[in-house]
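Undergrad: Next one to model:
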Amino acid sequence: MSKRACIPFAPVTQLAATFLLLLAPLVGCGSNSSSGTETGSARAAGDVSPAVLQWQHNMLVFGSRHCSRETIQTQQTWEGGVWYYDGARAFYQIADYSGDRRWEECARYVIEMYRSYVLENQGQVPGWRVFPHGLLEHYRRTGDERSRDAVLLLAQGSAFAASSGGPDSALSRETAYIINAYLAAQELGAPGLELPLETAVSYALGHIRAWIDGTAASAKPFMIGLTLEALINLHGRTGDPRVPDAVRSALNWLWDTGHLAAGHTFPFILCREGVRSEECRTLQDSPAPDLNLLIAPAFAWLHFVSGDEESAVRGDRVFEGGVFGADLSAGKRFTQNYRWSFDYLRWRAGITSFVQQPGAAANVQLARPSMSGR
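TA: I've put the predicted structure just below:
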């Protein structure tokens, strides 16, 4: 078999170029030097979705660009930085996906800053700044008790920890985040720790009902994605039978109500007729592809657990719209896009872990674009 063509990349740093070589089997660039045949899971470049290739390319190029200890320490908790949306979690996933542990150093830069912020404030941080996953992963990998303490403080002391979020759908993000914090704290098995998880879950399910039946004045698609992420996390831990139907209902409503066929994205906000808030007046018609990858994984999960092909097609369109439409120049937007899009690829590949099955993303075949925009 002759050596197959390699997709051309132009990494902006030597670090990105190094990691690209490690990912070569995923993108059709790997070969046996003596025989010219493919190695491992390498595939012809034409066999891999262009969106997956671009996603990998962006991961390496922009990931290396935002892996700067100096920048992270200088910016501190500025919400445009890579720490926001849990940069440590994103970098740990890059490490697992690529098989290169050097990305863990990038995660450590974020942990140093964010953990200090949480500990110094005894966990009393705003509800939209609750990011337990990276801290939990740092504790798993290093045994550092300070990261464990920070997770527990977020679950008990952050702004909406005592109230479990809230019943108003305007608090959907904060409710989703505290669900994640409760689940992370439970995983740590802290003795005597009682957390009102069920209350938060009931609120989140109520938010979905409010969006669908129109009792909510508005809905932000990316916050719907965050709610579904939290409920999917819950299902993975408890098997809660309410979750699949809730996810399906929310995604069907979101697609029917807000999907923009041009660019396969959603507006920043969806507003009930007659609502005249500033955001509704200025952003209701504004496409927001930077936020697509906070939504796409939920479609992939629904397909993974139910076999629903329409969810796969829709999710692939949303994934492609985000990959090709997002601006990743700011750290925050990079982490938005890599917070849980790894899960999107896992579920579309039909696997549970890239650590156990490296290179599986090369098997992801996205549905062909629909000319009708469905």
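Undergrad: From now on I want contacts and neighbour counts done on CA atoms only, so please keep to that.
TA: Noted.
Undergrad: now the helices: where do they sit in the stretch 151-300 of the chain?
TA: With DSSP state H, counting those that start in this stretch, the ranges of helices along the stretch 151-300 of the chain come out as 172-188, 197-213, 221-238, 243-258, 278-283, 296-306.
Undergrad: how about a markdown table for these, with distance to Gln156 and mean neighbour count added?
TA: Listed next are the helices of the stretch 151-300 of the chain as a markdown table, based on distance: least, CA to CA, whole Å; neighbours: other CA atoms under 10 Å:
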| stretch | distance to Gln156 | mean neighbour count |
| --- | --- | --- |
| helix 172-188 | 8 | 25 |
| helix 197-213 | 12 | 20 |
| helix 221-238 | 17 | 21 |
| helix 243-258 | 25 | 18 |
| helix 278-283 | 32 | 14 |
| helix 296-306 | 28 | 24 |
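Undergrad: These into a markdown table, with extra columns for distance to Arg108?
TA: Shown next, in a markdown table, are the helices of the stretch 151-300 of the chain (distance: least, CA to CA, whole Å):
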| stretch | distance to Arg108 |
| --- | --- |
| helix 172-188 | 19 |
| helix 197-213 | 29 |
| helix 221-238 | 24 |
| helix 243-258 | 33 |
| helix 278-283 | 36 |
| helix 296-306 | 26 |
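Undergrad: His57 is nearest to which of those?
TA: Across the helices of the stretch 151-300 of the chain, His57 has its closest neighbour in helix 296-306 (18.5 Å, CA to CA).
Undergrad: Point out the other helices and strands that that closest one packs with.
TA: When contacts are defined as 3 or more CA pairs under 8 Å, 6 or more residues apart in numbering; DSSP states H and E, helix 296-306 sits against helix 221-238, helix 243-258, helix 309-325, helix 341-349.
Undergrad: wait, which of the helices of the stretch 151-300 of the chain is closest to Glu70?
TA: The nearest among the helices of the stretch 151-300 of the chain, by CA to CA, is helix 172-188 at 27.7 Å.
Undergrad: One more, please, to line up against the first structure:
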Amino acid sequence: MDFPVRRIRSAVSWLPVSNGFAFGQSSGRIFRLLATVTLVSMLAACGGDSASSSSAGGSSSAGGAGGGSDDPPPPDPDAKKPRLTLFSATPSTVEPGSTTTIRWDTTDATSCDAIHDWSGTKPPQGIEQSDALSEDSRFRLVCSGPGGQTSQTINVSVEEPSVDAPTLSLWAAPTSVNVNDTSTLDWFSNNANSCQASDAWAGSRGTQGSFDTPPLTATSVYSLECTGDGGSVTRSVTVSVGGPPPPPAPTLTLTASPTVVSANGSSTLTWDSTDATSCTASGDWSGAKNPDDSEDTGALAESSTFSLSCSGAGGDISRSVTVSVDSGDNGIREFARWEQNMTTYGQQAGPLLNPGSYGYGTRWQHAYYDAAYVYYRIMDYTGNTEPWLTYAGWGRQTWYEERYDRPNYYLSGYHRFSLGMLEDYLRGNPTVNAATPAPINSPFTLVDFDLITENGAFARPVEFQGEYCGSCTNISRELAYAIVAHVVSERAGQPRKTHNTFGTNEARLQTYIRWLGHQMEQWRNVSYAQRGYQPDAGFHQMQPFMAGLTMKALIDFYEWEVESGRNPNAFWDDPTDDNSWPTVVAALSDFTNWLYAEAEVRAQGGAPAQYVGQRLWDSGAEAFRYADRYSPYEGQSPDVVSAAPDLNMLIAPAYAWVYKQTGSETARIQGDAIFAGGVRNACLNCGGKQFNQSYIYSFDYVRWRLE
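TA: Now for the predicted structure:
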């Protein structure tokens, strides 16, 4: 019979014996080593003649009672059993990647062994920091001494840090309104990073705020979801609308065909309305009119405006249309008034830049749209140096020295006007010697023109976030000013920037011109599909004056390439699907006509219903509307789709340039209408900004129109 030696030794070695061999109780329970050795030898002999035996469980030598060499020695019967008086882990719960501190203390132990999630021989007392823990861990310590062994185990939990769930309160006051009344929503959230509106409202919202509903005609539900690190929470509130639905508001369209006639020519007015019961004419016609009809104007000796107002149970609506009379001699309409306004209002706006009379906070608003450049152009046009040179010097100090923080040129992308710098530099910095020189003006050098292309927001392609500008029209103004700044720098004498940050080994201007073409195509075709990095398509706006700045930047580049003997279309990349814009001239010819004759107000964003579908060129107001839609993202009010004649002169020059390049009578007639509306209706006494934006580019209109 083969006994596992380890088991036999364990079973026998602790038997109490008396008088050598008798098993049982004794007064002293003396452990008899002799009995143990004898019994082990007897049992081992049962396995055969050999003095040793083996089994699958291990081996034992008969050479001594201690057994195998890896076994601990038997405890000393006279020694105290060791004890772990302290074994702890602090903290016992940790976050992933954190550690815990293990402390232990013993009595009557000579050494300890660590097992499970730590290892090695440890002293009888100690403090040790664990490794970084990623999961629940178990630490066991076995301590030994002459009197035997003792052990303990401690567990450490690894848990993700607790994150408070977001909370949200949303309420409406009042919660019940009559038809066409409004309610105010208020909300407040904790532990949230962002909130998104849905149902009867939309868009991103702050984590707390207030919102006035539009006039309500039906019960509406407003929902808000706020999200934080601890999850999301949604709340909804209902605003009930009582009473019968309101009658529909009337609609009205009024057109003239043609809109431009020769002297003593006539046009046909056509109008159509819905939900209107009566209409009345005013302006250059009069009397009651049917809600739907047409009428001939009769012979017109001068430009005439025809207005029509219609009324119905749901309210009133008015429309106007202007029929222009063309003299046929290429004379520019309102040209004399444009010249007169230049000096009259220029001498009102210029003194507002005087640093001896006004603080910087006032002056920079009147220097916007490059006052220095504007006054240089007036000085050249009138042939009078003063007061225009002094005004130019004040404008230069306000904008370039102070606004741009020269020589640092830390400027925002939509403030980067550079034409005044060029005028001053090419003329030998005469503002330094003006009759009343600005005190801190110092001569411009070539270094300034390098800095304006390298410093400031949107100065280099990398700051447009990769190909962002190739797919997002919302930075069109910044891109236009970047193009102008690079052209200005080259005109001053700086070499062309032949590198960009994309590794494409093309000139910066080539990158910029490609992006500009993409923006024009998106505006022209309302093609705001996702292209790389951009916000959702509903964010985009078509603002005619922004398109005017874009077209003017493209023209400035084109003219510089021609003057320098380079191919002006070399950097142009036709962005259209049908290759309908093979050249810059072709692109601008199509785009200008579309903007004047076809572009419309869009429904997206909440534009007032009476404007949706109306042309961006408001012939009655003789001006382009500010935008083709209402954009709540920019904090705008719905009236941004109203006409803005103050901005006409930023758009008109492109039409004169197309006329110069192609001889298109359509471009000439359209351009003259834009120019005349800007002269007649711009608020030139509203301040320097309005004056400057009317004259910064209108000199180019006159030059190209008459060449």
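Undergrad: What's the TM-score once they're superposed?
TA: TM-score of the superposed chains, computed with TM-score structural alignment, normalised by the length of the first structure, equals 0.75; 302 aligned residues with a CA RMSD of 2.4 Å.
Undergrad: State the distance from the alignment partner in the first structure of Glu559 of the second structure to Ala230 of the first structure.
TA: If you follow Glu559 of the second structure across to the first structure using TM-score structural alignment, you land on Gly236. Remark: distance between Gly236 of the first structure and Ala230 of the first structure (CA to CA, to the nearest Å) = 10 Å.
Undergrad: I'd like the helices and strands packed on helix 296-306 of the first structure laid out as TSV, including distance to Cys280 of the first structure.
TA: Formatted as TSV, these follow (distance: least, CA to CA, whole Å):
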stretch	distance to Cys280 of the first structure
helix 221-238	13
helix 243-258	14
helix 309-325	22
helix 341-349	28
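Undergrad: Quick check: the gap between Arg209 of the first structure and Cys106 of the first structure.
TA: Remark: distance between Arg209 of the first structure and Cys106 of the first structure (CA to CA) = 39 Å.
Undergrad: same deal with Asn180 of the first structure?
TA: 22 Å.
Undergrad: returning to what we had before: quick one: closest of the helices and strands packed on helix 296-306 of the first structure to Gly99 of the first structure.
TA: Nearest of these to Gly99 of the first structure, taken as CA to CA: helix 341-349 at 13.7 Å.
Undergrad: Trace the closest one over to the second structure and give me the residue numbers.
TA: Under the alignment (TM-score structural alignment), helix 341-349 of the first structure falls on residues 698-706 in the second structure.
Undergrad: in the superposed pair, what's the mean gap between the matching stretch and the first structure?
TA: With both structures laid over each other, stretch 698-706 of the second structure and its partner residues in the first structure are 0.7 Å apart on average (mean CA distance after the TM-score superposition for the first structure).
Undergrad: got the buried residues for that stretch?
TA: Using 16 or more other CA atoms under 10 Å as the test for burial, stretch 698-706 of the second structure gives 698-702, 704-705.
Undergrad: and those residues as CSV, adding distance to Arg138 of the second structure?
TA: Below are those laid out as CSV (distance: CA to CA, whole Å):
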residue, distance to Arg138 of the second structure
Ser698, 82
Phe699, 84
Asp700, 82
Tyr701, 83
Val702, 87
Trp704, 86
Arg705, 88
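Undergrad: with those residues in mind, which one is nearest to Cys683 of the second structure?
TA: Ser698 (15.3 Å).
Undergrad: Tell me how far that closest one lies from Ser176 of the second structure.
TA: In terms of CA to CA, Ser698 of the second structure sits 54 Å off from Ser176 of the second structure.
Undergrad: And Thr498 of the second structure, by the same measure?
TA: 65 Å.
Undergrad: returning to that earlier point: okay, the match of Glu559 of the second structure and Trp301 of the first structure: tell me how far apart.
TA: Remark: distance between Gly236 of the first structure and Trp301 of the first structure (CA to CA) = 11 Å.
Undergrad: How about Trp78 of the first structure?
TA: According to CA to CA, Trp78 of the first structure stands 32 Å off from Trp301 of the first structure.
Undergrad: go on, His57 of the first structure?
TA: When distance is defined by CA to CA, His57 of the first structure is 23 Å away from Trp301 of the first structure.
Undergrad: before we move on, what about Glu137 of the first structure?
TA: 22 Å.
Undergrad: likewise Pro196 of the first structure?
TA: Relative to Trp301 of the first structure, Pro196 of the first structure is positioned 26 Å away (CA to CA).
Undergrad: same question, Ala204 of the first structure
TA: Where Trp301 of the first structure is concerned, Ala204 of the first structure sits at a distance of 18 Å (CA to CA).
Undergrad: Same question for Ser286 of the first structure.
TA: According to CA to CA, Ser286 of the first structure stands 27 Å off from Trp301 of the first structure.
Undergrad: residues near Ile8 of the second structure, how many?
TA: Using other CA atoms under 10 Å, Ile8 of the second structure has 14 other residues around it.
Undergrad: what's around Leu193 of the first structure, how many residues?
TA: Neighbour count of Leu193 of the first structure, defined by other CA under 10 Å: 12.
Undergrad: Please list all residues in contact with Leu270 of the first structure.
TA: The contact partners of Leu270 of the first structure, by CA atoms under 8 Å, 6 or more residues apart in numbering, come to 218-221, 258, 280, 284.
Undergrad: circling back to that earlier point, tell me which of Thr498 and Ser176 of the second structure has more neighbours.
TA: Neighbours were counted for Thr498 of the second structure and for Ser176 using other CA under 10 Å; Ser176 has more, 16 against 11.
Undergrad: Give the burial count for the closest residue to the more buried one other than its chain neighbours, as a bare number.
TA: Using CA to CA, 6 or more residues apart in numbering and skipping the chain neighbours, the partner closest in space to Ser176 of the second structure is Ser240 (4.6 Å). Number of residues near Ser240 of the second structure (other CA under 10 Å) recorded here: 18.
Undergrad: how about Ser240 of the second structure, what's its match in the first structure?
TA: So, by TM-score structural alignment, Ser240 of the second structure is left unmatched.
Undergrad: Ser240 of the second structure in helix, strand or coil?
TA: Here Ser240 of the second structure is recorded as strand under DSSP: H, G, I helix; E, B strand; the rest coil.
Undergrad: wait, it sits on Tyr222?
TA: No - counting by CA atoms under 8 Å, Tyr222 is not a contact partner of Ser240 of the second structure; they are 11.1 Å apart.
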